[in-house]
Structure formats: structure tokens, C-alpha cells
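# Show me how the following folds:
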Amino acid sequence: MEALHGAILWLNGIVWGPPMLVLLFGTHLYLTFRLKFIQKYVFKAIKLSVTKDDSGAGDISQFGALATALAATIGTGNIVGVATAVSIGGPGAVLWTWLTGFFGIATKYSEGLLAVKYRVKTSDGTMLGGPMYALERGLNMKWLGVLFAVFTVIASFGIGNMTQANSITSMLDASFGFNPVITGVIVTIASAVVILGGVQAIAKVCEALVPFMALFYIVGCAIILVINASFIPQAFATIFAAAFTPQAAAGGFAGSTIMLAMRYGIARGLFSNEAGLGSAPIAAAAAQTKNPVRQALVSMTGVFWDTIVVCLMTGLVLVTSILKNPDVMSGLTGAALTSAAFGQIKGVGPFILSIGLVTFAFSTILGWSYYGEKAFEYLFGKKPAKYYRFVYVAVVMVGSVSANAFVWDLSDTFNAMMAIPNLVGLILLAPVIVAETKKYLWDNNLDEVDTTPIPQIGTKDAM
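Below you'll find the predicted structure:
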């Protein structure tokens, strides 16, 4: 196992090296400029996200699709991931995480657009979509779609399952002394109740859970920032300076280079908001929407909430807390660093963090179960995919008691391997994205119904 872990770390260094950073961040920038800074429509998109759209085809509402995607993205990456980025990459990683989110809005928009444009339906009317269908139907590159689906299935058991389940049991054990086995059984049963009910059940639970958990956590962060208010200006200055200059170990921060700040900031930004990963479009394809651009706009709001709001607040909480209490915070990493920061809220701080982490992680388990199942269905068909749910639920229990650094590093590796075919597809299909955007958004036809027939696949399914 030690040798295998070493091999994964070596592979991680390759797939998350400079070429990947250039491909990911470069795609964000490229699509931002091709789409004339689509970020300026974010508030219009937020309004659309809570507007019911009954006239379009789909399995769940636009907000249901967004909530499912947000459930998968607002997870431990917002708490543990940002803390890891800061502890290893230094405070400058916060800026790179935020920039990845800001420019990643254009990428998430593009993913959502292609998911709806190239989706298909089964004989019973169920919608199927995502990068694998865009690669197959839009570029006639089925082999690349197959690769994406394989990576997604594998990643679903890591990023979406074991790491999340283990975060829940570890946090509750550290904070309240709860037995990980008992907690794991409860989490597994709760997951089974929702996941075995299919996408409608997942979307229904996520619609109720996501707003609550996000607001609960944001309020906790806001309280800490009020406590640390005098350090906020210094925190911003430190974050910006550290993003572009090497930092020596000082003031509670470990030493870091510009490349470390970029590598961990961008990697954890992707882990958190998944813009460029290709996972969220799988949920977007199921949305009931008039045309591809409407759902694309709704989809891009996920990055706004996840990174522009939640990750930025987490980063500020961590950096201000380190500046305020360098002796206490020095040497801490991951969840321990965030836990120490929330400890400043006397009495209820650990409770707020624990509830935030538990709900974030549980919702991610739900969202990723859908992603993995649809990727599995693309590879093997509808009937075999039903068994995926049972295996996925069983792995929740395994992760509850056994996930470790190896699983986290493996998740990072398969994140990158998912992103590569998806980003290639986005770049090559950019002319289609621009044309659709012009037709529906720039030419003010956002309420027009797309009458293009949605192809139906046979009961043997996908491939």
C-alpha cells in the first residue's frame, strides 16, 4: 500500500503539474473572453435559478438540478480543502482558489449548455447527458467519452463517497467522541434511503438541504469575521502578496512558493467548485428548461455560491485567524486548522463547524451518487446501473471507517483525469457554445423554446 500511495503521489505530481494548471485556468480564461465575460449575467442567472420553467423537457426543475450540483460541490472542499490549500500553499492559495472560481463561471456555464444541447433520453423519457454525450455527439469522439465516464465512476467512490463519509465520522469523533462505526451505519442508512429513490428523491432532499447548510455555515463564518474584523485588511494584503511572491515561514504560515500557491489554490478550487471537472453537467442535463442557455446560466451560479461566496469566506476566516492567533494556529492543517478557527466562537463554534461539515459532506455523497450512476449507465446500460446504487451505498460504510490520505490523493488524481477530456471537449466545442449563447442570450431570445428533437436511445442504452 505504501508503494501504491507513492505511485499515486508521483502521478499526482504529473497530472497536477504546470500543463494541467495551464489547461484548466487557460480554459477558464479562453471561455471567459469568447463569451464576453458571461460573469456579468450572474445576478440574472440567480433570478432564473429560482424561476420555475414548466414549458421545457426534463426530469427535475432547474433549481433541483442546481441544488443537486451544489450538493455535490459544496462539500469538504469548502472546509478541509481550503484549509489544506492554505496550510501547504500559503495564504496566496486563497486568491488562486477565488480566481479559479471567478473565471470558472464561464466554464461551468459552457458545461451546462453542452449538457442540455447534446442530451438524449431513454425509452421511458429519462434524460441523460454530460461530457460523455457531448464528446460523442458533438465531436464524434466516443472513445474520449468512454474515458471520461470510466474516470467519473472511479472518482465517484473517492471524491464523492469515501472522503466525504470519512470526514463526517472523523469530525464527529474528534468533536463529540461519537463512535465512527455507529456514525457510519447511520450515514449509510440515510444515504440508502435517499439514493435508492433515484434522481427525484436526491433533488428533493438537496433542494431542502442545500440552502439550509450554506446559510448555516456562512453565518458561522460571518461571526468569526466580525470577531477578527481588525485583521481583515491585513488578511487581504497578505493573500494578494503571497499569491505572486514566495513566502518564508512566518507569522503562523508555512513557507511557500508561487507554484505551490497556484497548484493548491487551483486544485482545491476545482475540488470545491468542480468547474472544468465535468461532473455538474450530468445533473444539468436532467433539468426541465426551455433551452440550453437558460440552464447554462442557472448552472454557472453554482460556482458563484460555492467559490465566490463560501470558499472566499472560509479563506478569510482562516487567514484572519492565523494572523490573530499565530501561536495557536501554527502547524495545524486541514480540518484541525478550520476547527481551531471556529473555536473562537465560544461554546458553539465546534458545533457550527461540525453541522456544516456533516451536511456538506452528506449532500456531496448524494450528488455524486447520481454522477457516478449516470456515467456507469453510459458504459454498461440502464439495468446494470441499478446495482451501482447498492455498491455505492455499501462503500459509504467502508469510507466511514477506513478512508485516509491515500483516498484523498487518489481523488485528486482522478479529478484531473476527468477534467482533461472534458476541457478538451469544451475548447473544441467553443464555437457551438458561442453560437447558442448568441441565439438565446445576446439576441434576447431567452424565453424561446428549443424545438430540436431530443434523440432517444434504445433500452440497451448508452454506448
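
# Please count neighbours and contacts with C-alpha atoms only from this point.
OK.

# Spatially central residue for this protein, please.
Thr73 (2.9 Å; Cα atoms, centre = their mean).

# Return the residues in contact with that one.
Phe271, Ser272, Asn273, Glu274, Asp306, Thr364 (Cα atoms under 8 Å, 6 or more residues apart in numbering).

# For those residues, which entry has the maximal number of neighbours?
When neighbours are counted by other Cα atoms under 10 Å, Asn273 leads these with 32 neighbours.

# That one and Lys117: what is the separation?
From Asn273 over to Lys117 the distance is 22 Å, taken as Cα to Cα, to the nearest Å.

# Ok, Ile433 next?
Relative to Lys117, and taking Cα to Cα, Ile433 is found at 9 Å.

# Ile232 - how many residues pack around it?
18.

# again with the one 4 residues further on
Using other Cα under 10 Å, the number of residues around Phe236 comes to 19.

# Kindly report the same for the one 5 residues further on.
Summarising burial for Ala241: neighbours were counted as other Cα under 10 Å, giving 15.

# Just list the residues touching it, thanks.
Contacts of Ala241 by Cα under 8 Å, 6+ apart are Gly92.

# Alongside the first, I'd like the structure of this one:
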Amino acid sequence: MIETISKINSGINGFIWGVPAMIALMGVGIYLSIRLKFMQIINFAYIMKTTVGRIFKKRNVADGALSPFQAATTALAATVGTGNIAGVAGAISIGGPGSVFWMWISAILGMCTKFTEVTLAVYFRKKNKNGELVGGPMYYISNGLPKKWVFLAYTFATFGVLTVFGTGNATQVNTITAAVNVALEGYGIVKSGGSQTINLIIGIIVTILVGLVLLGGIKRIGTVTEKLVPFMALFYVVLALGVVFLNINRVPEVFGSIIYGAFNPRAVTGGVIGSFFISMKKGVSRGIFSNEAGLGTGPIAHASADTGKPVKQGFFGVFEVFADTIVICTLTALVILCSGVNIPFGLPAGAELTISGFIKTYGHGVSLFTAVAMCSFAFSTIIGWGLYGARCIEFLFSEKVIKPFMVVYSLMAIVGATMDLGLLWDISDTFNGLMAIPNLIAVFLLTNVVIKLKNEYFEGEGKEK
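Reported below is the predicted structural model:
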């Protein structure tokens, strides 16, 4: 039975994350970029000034809402995860260094897609009975499109609930236990393969921490993410930049291999990877999987922002993709490529390849710091996806199911820490990709709304004189 389910899921997953889906995601990104006049490039300096430039600006926030920055960090908490460490390593090992180039391309286009999603989420959101601002694809579909399309809203929300327990929680906790066991193994505290007792303890601790954060409501989620996300991002960036600076002589060669390998991977990988289509597919798919542009998840968090300007919050969507893929994913790639660690081209690789890059540069003592980074990334993802799941199940039923969902979701951490999650990971990955279908249809159909909002913003009150 399990084998049959695995085969069926494998076939669906191959299509969802295969060439057709990549064409759809990239195609929508190109379409939106053209319709919005490549605003993510032309207005990039202004967008950074409006987002990063105002991070520390104090402001009062209404009850049931987050500050624009808290909304962005909550979305970043979910997107900046283990995929930034393991996903990039997998892309390089299967697609060669050139996959990083295609990751950049997907990010540039994804900035416009995420801008559109976030703008729509804020524009079509509503207040629930608890007085909280709620939004996302299910709301801009049901409130922005004719009634004949409402089934897409329920489809998205259903896939969202089915995804969160695996992608958002169990698999992330599994990564935490692996990171902790590797670190403890390096100090001789546990034997090779880890300890089930330690895994159970980790699962219980994560369950308690996740429950404390999520059951505290939207305000507590925002308070935690606005502190955790900048800390973990800065911590990882400093570690990664250290690897780059200590191997600075290799940087020109590495960037050369990224650009050249994007179109001629065989020449860079010694003939192991012979098609640039593989390089492109791996780079694009890992980039999208990392920054989630087009999947519709991030806008759920952004919809909670206490702002009256949908376009201004949309700029945070651009910043989110930039920080996730252009900054953090690129640094992960440089850690692997600059350190000179042996890359098993043609074979799947994960976080262990990235960790090897750190260890080769700093020595085995760094395993403790990489474990802290991976635990922070994974925990932040659990928090972000907890909010996504709560909003999806609330849309399907009512506000009354939120707290019971939070309890069950928190307890899922124990399952993730103590069980083999091979099939669960694969099925969750499939549902994650399926979320993109109703979202992309809605984004495409509502493009004119975003164009109107964007033009009004820049023509009127938006741009400061």
C-alpha cells in the first residue's frame, strides 16, 4: 500500500515540480514583469529605501495586526528555512554551479510575482470575528474574482492545511534533530546515527516552544519573528561571508563557473552533468521552492500588516525574495563552491554538503554554530507555517478551530523528531506545489487590479517628493 502511494505521489510530484510547472511559474513571472514594467528592477532602490530604510521606524500597531516589518519577518520566517541550506546544495550537486545563475533569474522574476501576491493579499483582506486581519490567495480569489472561481479558494486552503503538518513542521523538526545529533556526535556525546532519546527530548521542547508562540496569537508571532529572523539571517550571513573572505582568491573562478556553467555545465562539472536544461530546471525549482514566489503562502502573513497601502506592503514582498534568494541562497552557494569541498556532481546532496564547506574552512568546531543556524532556520519555518495553516483552516471552517489546530500542529513536532519521514516529506512537497495552481490562476486574472494600484501609488501619494 505504502509503495503504491509512493509511486502515485512520485508521478504527481514529478509533474508539479517538473518542466510544465517551471514554465508556468516563470511564465507568470515574465508576464507580470512586463505588465508592471519591470518595477522590481527599475524601482529597486526606492523599494529598498521604503522597506529596509524604515525597519527601525517606531510606530503604533492596531490590535489584531502586525507592523509591516513584522508581517515581512513572519513571511521570511517561513521562507528562509532549511531549503536555503539543503536545497541550494542539492541544486549544485545535480545541476552544477550554473544552477545558481538560474536561481538568480527565478528570483528576479519572483520578486514581481511576490509583489503582486502581497499587494492583492492586503487589498482584498478582511477582519475576522477575533478582530484580526486575515488574507491570502483564498481571500483575493473569493473577494476579487467572480463566484464561479470560488472553488479555487477552497482548493488552495485545502492544499495548505494538508501541507503544513509535513513541510511546515515535521520535516523541519527532523532537520533540527539531525543538526543537533551531528553537532553532539562531533563532540563524542552521541554515537553515529544519533540518539532516539535526544530526538524525543528535542521534539517535546519544540512542541512546547511552538505552542507558546502560536497560542499567544498574531501579536506574539510577530514579536518572535521580528527578533528571530534578523538574528538568524545575520548570524548565517556572517558565518558565510567568513568562508568567502578566507577563500577570496577563489571568488573570481567561482563566479566564472556559475555564469559559464549555466549554459555549458559539462565543461564545469567534468562531463558528469551534460545538459543545461537540468542546470536550469534545478536552479529555477530550488529558487522557487526557497522564496515561495507564486506558491501563495507568504501573502498570508503580509495580509496581517497594519498598513493602508497595499503597494507599500508589496514592496516588502520584493525585499523578501531578494533577502531569501539573492542574499542567503547565494551565500550558501559560495560556501560550497569557495571552500573547495568535494561536490558529488550527478548525485543528490543536502545540508551535509553545506556543512562540509563550513567545516573545511573553519574546522570541526564550527559544527555547533551550523547546528544553531539550522535550528533557527527550521524553528522559524515552523512558526511561519503555523500561521499559514491556521489561516487556511479558518477559511475552510471558522475561527473556532484555530486553537485546536495550533495544539495538534505543535504536537506534530514530536512525530517529526522520532519517525522516518521519507514518504511524508514527498507528499507534503507535492501538496506544496499544488498550492501554486489556484494561486497562479488568480494572480494572472487579477493583474489589472495590481497595475491600477501600482500606478495610483506612484502617481499620487506614494513617492515622497
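
# that older thread, ok, the contacts of Thr73 of structure 1 in structure 2, which still hold?
With both residues aligned by TM-score structural alignment, their matches' Cα atoms under 8 Å, the contacts of the contacts of Thr73 of structure 1 that structure 2 also has are Ser272, Asn273, Glu274, Asp306, Thr364.

# Is the last one located within a strand, as I assumed?
Which is Thr364 of structure 1. No: Thr364 of structure 1: not assigned to a strand; according to DSSP: H, G, I helix; E, B strand; the rest coil it is helix.

# And the residue nearest to it when sequence neighbours are not counted, how far from Thr333 of structure 1?
Distances taken as Cα to Cα, 6 or more residues apart in numbering place Ala72 nearest to Thr364 of structure 1, at 3.8 Å, with adjacent residues excluded. As judged by Cα to Cα, Ala72 of structure 1 and Thr333 of structure 1 stand 23 Å apart.

# Between those two, tell me which one has more neighbours.
More crowded of Ala72 of structure 1 and Thr333, by other Cα under 10 Å: Ala72, with 32 against 19.

# so stretch 247-261 of structure 2 matches what in structure 1?
Mapped onto structure 1 using TM-score structural alignment, stretch 247-261 of structure 2 spans residues 228-242.

# In the matching stretch, which residues are buried?
Residues of stretch 228-242 of structure 1 classed as buried by neighbour count (16 or more other Cα atoms under 10 Å): Asn228, Phe231, Ile232, Ala235, Phe236, Thr238, Ile239, Phe240, Ala242.

# Could you look up the SS state of the fourth one?
Think Ala235 of structure 1. helix.

# Please verify my assumption that it contacts Ile322.
No: between Ala235 of structure 1 and Ile322 there is no contact under Cα atoms under 8 Å: 9.2 Å.

# Spit out the contact partners of the counterpart of Ala67 of structure 1 in structure 2.
Here Ala67 of structure 1 is matched to Thr73 in structure 2, going by TM-score structural alignment. Residues in contact with Thr73 of structure 2, defined by Cα under 8 Å, 6+ apart, are Gly222, Thr225, Glu226, Val229, Pro230.

# Which of the helices or strands spans the residue of structure 1 most remote from its centre?
Residue farthest from the centre of structure 1, counting by Cα atoms, centre = their mean, is Asp327 at 32.6 Å. Following DSSP states H and E, the helix or strand that holds Asp327 of structure 1 is helix 326-329.

# Also Asn174 of structure 2?
helix 171-186.

# Give me the residues contacting that helix.
82, 190-195, 199, 202-203, 206, 364-365, 367-368, 370-371, 374-375, 378-379, 381-382, 413, 416-418, 421, 425.
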